[in-house]
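A.B. asks: next one to model:
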Amino acid sequence: MKKLLLLSLLGLVFITACGKKQAIDPNTPADIEQAKKEGKYVTYGQPDDWANWKGVFEKFNSIFGNTRVDTDMSSAEEITKFKAEANNPQADSAEIGMVWGKIAVTEGVTLPYKNANWDKIPDWAKDKDGNFTGLYVGVPVILVNKDLVKNIPTSWEDLKKPEYKNSIVIADPRSSGSGVNMVLAVAYALGGDVKNLDPAFKYFAELQKLGNIKNIKGSTANIQKGEVPITIQYDFLALGNKRKLANEVNLEIVFPKEGSIYAPGALILNKYAPHPNLAKAFADFVTSDEGQLEFAKGGAMPVRAVAGNLIIPEEIKKQMLPDSFYKKVGKPQSWSEITPDVIADRWEKEVVSQ
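C.D. replies: A predicted model of the protein is given here:
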């Protein structure tokens, strides 16, 4: 499962040789014939079991005749690797949480390529210069093991109840992008936004003080073992767990009545991608109708569907949570103003210390 590294990684000194490989021209489209000759595509942080990257690459590879190798890692690690490998680039692309977009640009590792479907990507889900592009959104929701929880919570507020003591498993925003977006979701739901996270930190500090937070990972394995009564996960992960464990665990997915957010997963291309035409072709593909629908097959809402310029066929929609499930979902507009290190610091001081 894709996670962010502790933010201290960004304090590392990046050591590179004096000369750098020449950057790719971002203003020319992919040469399709050359792309088919490049043969191998290398990715960081795009594992098969996350948002249906497996299906995405099966389709892409069948078109271009290439192979693909992925190394799963955090957004911070991906940015670090791109920069450290500038003279001997290994990977062509990576997926990062949108909160890391500004950092990737600042570190100078991205190719500012505006893909073939650029105008169809909403402004809130892309960098204006093309350095990163949102592909799909995850919505933080509540996943409940009904075999362990008698009364199903329906809201963020419900999670404060004494009956949920040592029952709520959450991702740590000091080390997890899912955790960062969980904080943002609660902030929006309780009247805050990217510039006012106080409602979220007050909320989680109270949960911690009440003893309702259980210190364990909300992994599929732990859910399967019955060690996770309640957890906060992206909707597509919750749906995936419910399907995988259908014959073993009685799970229910709850959309908190106060609301949640759309949290985009974004694509970055390596400024020095070793397979530049495949990289550009890939950016074009994952934003096309065909590529976007592969994410939908994994239960993740494509960014273009959120924007209203992609229709998801009914046979695919049946594999997703129904539209009626998403009652109040916010769209953070200012991702560049969200600083993961500040969130990590506040979590340490205001939540962990309780």
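
A.B. asks: C-alpha only now, for contacts and for neighbours.
C.D. replies: Will do.

A.B. asks: going by residue numbers, what spans are strands in the stretch 101-250 of the chain?
C.D. replies: Ranges of strands within the stretch 101-250 of the chain are 133-138, 140-145, 168-169, 230-234, based on DSSP state E, counting those that start in this stretch.

A.B. asks: need those in TSV with distance to residue 318, can you?
C.D. replies: Listed next are those as TSV, based on distance: least, C-alpha to C-alpha, whole Å:
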stretch	distance to residue 318
strand 133-138	18
strand 140-145	19
strand 168-169	28
strand 230-234	18
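
A.B. asks: one more, please, to line up against the first structure:
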Amino acid sequence: MSHITSRRLLLGAAAATVAALTLAGCSSAGTPSAEGTDGAASDAATATSLADFGTFADLEEAAKAEGQLNVIALPRDWANYGEILDLFAERYPEITINEQSPDVSSAEEIQAAATNEGLDTAPDVFDLGLTVALQNTDWFAPYQVETWDDIPDALKESTGLFVGDYGGYMSVGYDSARFDAPESLDDLLGEAYKGAVAINGDPTQAGAAFAAVGLATVQSDGTLDDFQPGIDWFSELNAAGNMLKLDVTSATVASGETPVVFDWDYLNAAHQADTPTWETVVFPGVGYAGYYNQAINRDAPNPAAARLWQEFLYSDEVQNLWLKGGARPVRMEAMIEAGTIDQELADALPTAPEETVVPTEEQSADAGTLLGEKWAAAVQ
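C.D. replies: Alright, predicted model coming up:
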């Protein structure tokens, strides 16, 4: 378990885990398999950087010629994705964005790619939790965006198979009109929280739920080398009758169906827009941090549009839109130094924990295996 004592940026925490995201040995697995119907499409499918297109204008022209972009698992209320999608549509009206299955998990994104392989309905791009990204590098095409050098090495696979984009801290959100603020993990085991505590998904498939178990692990004096203490804590929560087995959405929070939620701080904070009494707490002690990752489907039916989308996401403008959504953009450090960060939004971010952990590749893989073996029985 790597401890970082920076309060300013999540970036500092993640930078301690270079080994977690350096998968040079996997680079051959990411060779694109998509074959275009003409030379231009074929070239786009094998492009590994903007240089392969010539200029940014050439990439835009190729993407406009395709006319479509298939995205998946992008809820509009997740880290400001709605505004980001609308900006892309406004900037490129020639490209129709097909928003597929916004509420599915990271694992289900890969399943959709497998189901639709070779079809024009396959996802062009993915947005994935780290564990699922590590498990599925064979599905990705390497691509390095124009701002590649601004992205810390610890947050990108060395060839660009997948790249961190935005992140935050695992937190607990709650309706302050119904509950007092929990001050520790064990407060949630009390009678006051009967049938009220939910996590965002299944930890064997969803990154946010996986991180909830990670937080429970380190808050229970465990380490990321062994998620068993976190599994045990949720088993105890379930035995107390406090665990609510209901998928969390903005609608379930607004309706009061999920009044206490483990989720990323930027997602919990967003619920205040619909539920003014909603508050978010990051527990004192060890915090759990994580980034979501962008990747291009090796079988993308619109390979130029997929690469244009990546360039768009890592631009100054969209990195600041992550910030507007309460998430910490991956280029934050470089943008602060360059003076391109929205300082007002940066200053509004919650204070980071004094100590933060981020799982390494090995820890993530081991935890995923353990959860697959133990989770269902622990909370049945």
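
A.B. asks: of the strands of the stretch 101-250 of structure 1, which approaches residue 260 of structure 1 most closely?
C.D. replies: Among the strands of the stretch 101-250 of structure 1, strand 140-145 comes nearest to residue 260 of structure 1, with 6.3 Å by C-alpha to C-alpha.

A.B. asks: the closest one maps to which residues in structure 2?
C.D. replies: Mapped onto structure 2 using TM-score structural alignment, strand 140-145 of structure 1 spans residues 170-175.

A.B. asks: quick one: contacts of that stretch?
C.D. replies: 181, 208, 211-212, 215, 259-265, 268-269, 275, 277-283, 287-289 (C-alpha atoms under 8 Å, 6 or more residues apart in numbering).

A.B. asks: who are the contact partners of the residue nearest to the spatial centre of structure 1?
C.D. replies: Nearest residue to the geometric centre of structure 1 (C-alpha atoms, centre = their mean): residue 265, 3.9 Å. By C-alpha under 8 Å, 6+ apart, the contact set of residue 265 of structure 1 is 95, 96, 97, 98, 134, 135, 136, 137, 138.

A.B. asks: try 6 Å
C.D. replies: By C-alpha atoms under 6 Å, 6 or more residues apart in numbering, the residues touching residue 265 of structure 1 are 97, 98, 134, 135, 136.

A.B. asks: strands along the stretch 251-354 of structure 1, start to end?
C.D. replies: With DSSP E, counting those that start in this stretch as the criterion, the stretch 251-354 of structure 1 has strands at 251-254, 260-261, 263-269, 301-302, 329-330.

A.B. asks: most packed of those strands?
C.D. replies: Most buried of the strands of the stretch 251-354 of structure 1, by mean neighbour count (mean count of other C-alpha atoms under 10 Å): strand 301-302, with a mean of 28.

A.B. asks: related to what we said a few turns ago, among the contacts of stretch 170-175 of structure 2, name the buried ones.
C.D. replies: 181, 208, 211-212, 215, 259-265, 268-269, 275, 278-283, 287-289 (16 or more other C-alpha atoms under 10 Å).

A.B. asks: show me the contacts for the counterpart of residue 329 of structure 2 in structure 1.
C.D. replies: Residue 329 of structure 2 maps onto residue 302 in structure 1, with residues paired by TM-score structural alignment. For residue 302 of structure 1, the contact set (C-alpha under 6 Å, 6+ apart) comprises 136, 292.

A.B. asks: quickly note the distance from residue 302 of structure 1 to residue 266 of structure 1.
C.D. replies: Residue 302 of structure 1 sits at a distance of 11 Å from residue 266 of structure 1 (criterion: C-alpha to C-alpha, to the nearest Å).

A.B. asks: again, but for residue 164 of structure 1
C.D. replies: Taken as C-alpha to C-alpha, the span from residue 164 of structure 1 to residue 266 of structure 1 is 34 Å.

A.B. asks: nearest residue to residue 49 of structure 2 in space, please, no chain neighbours.
C.D. replies: residue 144 (5.1 Å; C-alpha to C-alpha, 6 or more residues apart in numbering).

A.B. asks: what's the counterpart of the one you found in structure 1?
C.D. replies: Using TM-score structural alignment, the partner of residue 144 of structure 2 in structure 1 is residue 114.

A.B. asks: helices along the stretch 151-300 of structure 2, start to end?
C.D. replies: Along the stretch 151-300 of structure 2, counting by DSSP state H, counting those that start in this stretch, helices occupy 207-219, 228-239, 250-255, 265-270.

A.B. asks: closest one to residue 80 of structure 2 among these?
C.D. replies: Nearest to residue 80 of structure 2 among those is helix 265-270; the distance by C-alpha to C-alpha comes to 8.8 Å.

A.B. asks: residue 107 of structure 2 is in contact with residue 205, isn't it?
C.D. replies: Yes. Between residue 107 of structure 2 and residue 205 there is a contact under C-alpha atoms under 6 Å: 5.2 Å.

A.B. asks: between the strands of the stretch 101-250 of structure 1, which gets nearest to residue 339 of structure 1?
C.D. replies: Smallest distance to residue 339 of structure 1 across the strands of the stretch 101-250 of structure 1 (C-alpha to C-alpha): 17.7 Å, for strand 133-138.

A.B. asks: can you give me the angle the closest one makes with strand 230-234?
C.D. replies: Relative orientation of strand 133-138 of structure 1 versus strand 230-234 (axes from the mean of the first three to the mean of the last three C-alpha atoms, to 10 degrees): 150 degrees.

A.B. asks: give the buried residues for stretch 348-367 of structure 2.
C.D. replies: Residues of stretch 348-367 of structure 2 classed as buried: 349-350, 352-353, 355-361, 363-367 (neighbour count, 16+ other C-alpha under 10 Å).

A.B. asks: what about it, distance to the chain center?
C.D. replies: In terms of C-alpha atoms, centre = their mean, to the nearest Å, the centre of stretch 348-367 of structure 2 is set 13 Å apart from its chain centre.

A.B. asks: got it, and stretch 218-235 of structure 2?
C.D. replies: Stretch 218-235 of structure 2 has its C-alpha centroid displaced from the chain centroid by 22 Å (C-alpha atoms, centre = their mean).

A.B. asks: contacts for it?
C.D. replies: Residues contacting stretch 218-235 of structure 2 (C-alpha under 6 Å, 6+ apart): 1, 213, 216, 217, 363, 367, 378, 379.
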